[in-house]
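A.B. asks: No letters, just coordinates:
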């Protein structure tokens, strides 16, 4: 009898341990850092497909978007942040709020789909933003771009979705060199970062956007391969992003995998471990 009681108690203690661990992990993820895996090439070369990073949630304070979403369609799991913290939605405010800075690389919730996106903050509330011939103008002043050679990658499937890169040097066969022009863009904040060019397209010449109060304008560094604030939400873009939709700032890449799974250690990119996001 004693043996059964001891076994039963051990089982209960194991369950408690698991529950406590999940609660602690949930609190940690909600308040401090959220893991994020880069799924697309819209932020190349700053972020590559397969980069794994932690998002600093303390950077901008907390809103409903700080609660984690768990979306695993394969297993029928679709728990949205609003399902957990929807009571805090609707006022476009944050607890312990800090304003983001131009040039920050930010993870945010898409205003319509609720999916997590990562882009660079370009336009602040009340400003105007326009793109002319691929150059960004903020309040009518150009953010200058200095040519800086090429960004070259192999033409091959990338990441779990086996995405193939787009190339400036035309159609490229498997294993070939996929090349994009690189430039260093200088924002009015004084920050500098690399941007890539694939070719001339509609998003290289836009109208003038006026950023509403309490909202922000984002763009990807891989300018010709990014669905961002240049395209309105109904048309498949992001549009303006409310303050409350910001999740956090991307500060550092923890590690990076060039393969289809983070478990394929032979595809890890050794030069990107603990790399600072700039």
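C.D. replies: Here it is on my side, so go on. Worth saying up front: this structure is predicted, and the values here are computed from it rather than measured.

A.B. asks: from here on, contacts and neighbour counts on C-alpha atoms
C.D. replies: Noted.

A.B. asks: For this protein, which segments are assigned as helices?
C.D. replies: Counting by DSSP state H, residue ranges of the helices within the chain are 2-31, 81-85.

A.B. asks: Which positions within the shortest one qualify as buried?
C.D. replies: I take that to be helix 81-85. Using 16 or more other Cα atoms under 10 Å as the test for burial, helix 81-85 gives 81, 82.

A.B. asks: So which of the helices of the chain is the most surrounded?
C.D. replies: Neighbour counts (mean count of other Cα atoms under 10 Å) averaged over each of the helices of the chain peak at helix 81-85, with a mean of 15.

A.B. asks: center of the protein - which residue?
C.D. replies: residue 118 (1.7 Å; Cα atoms, centre = their mean).

A.B. asks: and that residue, what does it touch?
C.D. replies: By Cα atoms under 8 Å, 6 or more residues apart in numbering, the contact list for residue 118 reads 43, 105, 106, 107, 108, 220.

A.B. asks: how about the strands of the stretch 101-250 of the chain, start to end?
C.D. replies: 105-109, 116-123, 128-132, 135-138, 141-142, 145-154, 177-186, 192-197, 209-210, 215-219, 241-242, 246-256 (DSSP state E, counting those that start in this stretch).

A.B. asks: Show me how far the second one is from its chain's centre.
C.D. replies: The chain centroid and the centroid of strand 116-123 are separated by 7 Å under Cα atoms, centre = their mean, to the nearest Å.

A.B. asks: relative to strand 192-197, how tilted is that strand?
C.D. replies: Between the axes of strand 116-123 and strand 192-197, defined by axes from the mean of the first three to the mean of the last three Cα atoms, to 10 degrees, the angle is 110 degrees.

A.B. asks: putting a second one here so we can go through both:
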């Protein structure tokens, strides 16, 4: 079952806000009137909870509205500033490992309405080489993370494990060959440094044949993305382009690594995402 935390948080925000507003309109004036009629020493003898219980304010209302401020802060920061994610798969190796906790800048690609993801204040647009988080086109309740390869209008070609953009072959340099024991994907791979028009980053290539080849023209309002683990990534080569309205933000920082629940968290991967 898909777990849409963004939707759940939005519902929590509106429920607690409604409770806070109802209390402010229906019960807060009554409590204020009762307190104004009491002697100062009697008011001083009442703690905060006792004052809130005046005017027969329902306990359920006080309980729900008490969460409003903390829910509003979390909802605001997560929706408009930075959102945390955990990497669930190895499709972005070696850039991101399974169990990495990352932060996504929610302001880079425009301020968007929570849940609906509609842009309300445009800022900048995605750039080639960005590591982006987006709503999976085939199931928008899921969030995916990949590297931005193709912008609107680009011609993308991928043959014999080499990437070409608008007729230009992207430069790459072999850095190392990793045996099975050193690769979380459990197969030997070659590590390359790839240059995406000035954005350098590392990628994995396996030694087996990869059928994910083809030529694509990126339509307007869409993007073409790929995983850095080129032979172990379901991306635009498989399910197509990412609509602009599905973009959530740019991944920019790893702040924790915690691969398994019974393992100890570590900070070994902490740093900016390239």
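C.D. replies: Everything's here; your move. As the structure is a computational prediction, the values presented were derived from the model and not from experiment.

A.B. asks: With distance to residue 21 of structure 1 added, can I get the strands of the stretch 101-250 of structure 1 in JSON lines?
C.D. replies: JSON lines is the format used below for the strands of the stretch 101-250 of structure 1 (distance: least, Cα to Cα, whole Å):
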{"stretch": "strand 105-109", "distance to residue 21 of structure 1": "26"}
{"stretch": "strand 116-123", "distance to residue 21 of structure 1": "25"}
{"stretch": "strand 128-132", "distance to residue 21 of structure 1": "46"}
{"stretch": "strand 135-138", "distance to residue 21 of structure 1": "46"}
{"stretch": "strand 141-142", "distance to residue 21 of structure 1": "50"}
{"stretch": "strand 145-154", "distance to residue 21 of structure 1": "41"}
{"stretch": "strand 177-186", "distance to residue 21 of structure 1": "44"}
{"stretch": "strand 192-197", "distance to residue 21 of structure 1": "39"}
{"stretch": "strand 209-210", "distance to residue 21 of structure 1": "46"}
{"stretch": "strand 215-219", "distance to residue 21 of structure 1": "36"}
{"stretch": "strand 241-242", "distance to residue 21 of structure 1": "33"}
{"stretch": "strand 246-256", "distance to residue 21 of structure 1": "22"}
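
A.B. asks: can you tell which of those strands is closest to residue 27 of structure 1?
C.D. replies: strand 246-256 (14.7 Å; Cα to Cα).

A.B. asks: if I line the two up, what does residue 207 of structure 1 land on in structure 2?
C.D. replies: Mapped onto structure 2 by TM-score structural alignment, residue 207 of structure 1 lines up with residue 214.

A.B. asks: hmm, back to that, for the contacts of residue 118 of structure 1, which two are the farthest from each other?
C.D. replies: Maximum distance among the contacts of residue 118 of structure 1 (Cα to Cα): 14.1 Å, for 43 and 108.

A.B. asks: The closest residue in space to residue 86 of structure 1 that isn't next to it in sequence: neighbouring residues, count only.
C.D. replies: Closest residue to residue 86 of structure 1 apart from its sequence neighbours, by Cα to Cα, 6 or more residues apart in numbering: residue 64 at 6.0 Å. Residue 64 of structure 1 is flanked by 25 other residues according to other Cα atoms under 10 Å.

A.B. asks: now swap in residue 168 of structure 2 and tell me
C.D. replies: By other Cα under 10 Å, the burial measure for residue 168 of structure 2, its neighbour count, is 12.

A.B. asks: Quick check: it vs residue 35 of structure 2, distance?
C.D. replies: 76 Å (Cα to Cα, to the nearest Å).

A.B. asks: what do you get for residue 265 of structure 2?
C.D. replies: 51 Å.

A.B. asks: When the two are compared, which one has more neighbours?
C.D. replies: Neighbour tally, residue 265 of structure 2 and residue 35, criterion other Cα under 10 Å: the higher count belongs to residue 35, 17 against 14.

A.B. asks: which ones are touching the alignment partner in structure 2 of residue 129 of structure 1?
C.D. replies: Using TM-score structural alignment, the partner of residue 129 of structure 1 in structure 2 is residue 156. Residue 156 of structure 2 is in contact with 150, 163, 164, 165, 166, 215, 216, 217, 218, counting by Cα under 8 Å, 6+ apart.

A.B. asks: again, only using 6 Å
C.D. replies: Taking Cα atoms under 6 Å, 6 or more residues apart in numbering, we find residue 156 of structure 2 in contact with 164, 165, 215, 216.

A.B. asks: what about the last one, how many residues close to it?
C.D. replies: This means residue 216 of structure 2. 19.

A.B. asks: Tell me which residue of structure 2 lines up with the residue nearest to the centre of structure 1.
C.D. replies: So, by TM-score structural alignment, residue 118 of structure 1 is matched to residue 145.

A.B. asks: Relative to residue 251 of structure 2, how far out is that match?
C.D. replies: With the distance defined as Cα to Cα, residue 145 of structure 2 ends up 8 Å from residue 251 of structure 2.

A.B. asks: which neighbours do these two share?
C.D. replies: residue 132.

A.B. asks: quick one on the thing from earlier: neighbour-wise, which one of the contacts of residue 118 of structure 1 leads?
C.D. replies: residue 105 leads these on contacts (other Cα under 10 Å) with 27 neighbours.

A.B. asks: what's the spacing between it and residue 95 of structure 1?
C.D. replies: Between residue 105 of structure 1 and residue 95 of structure 1 the distance is 21 Å, computed by Cα to Cα.

A.B. asks: how deep is residue 162 of structure 2 tucked in, by neighbour count?
C.D. replies: 12.

A.B. asks: now swap in the one 4 residues further on and tell me
C.D. replies: For residue 166 of structure 2, the neighbour count with other Cα under 10 Å is 12.
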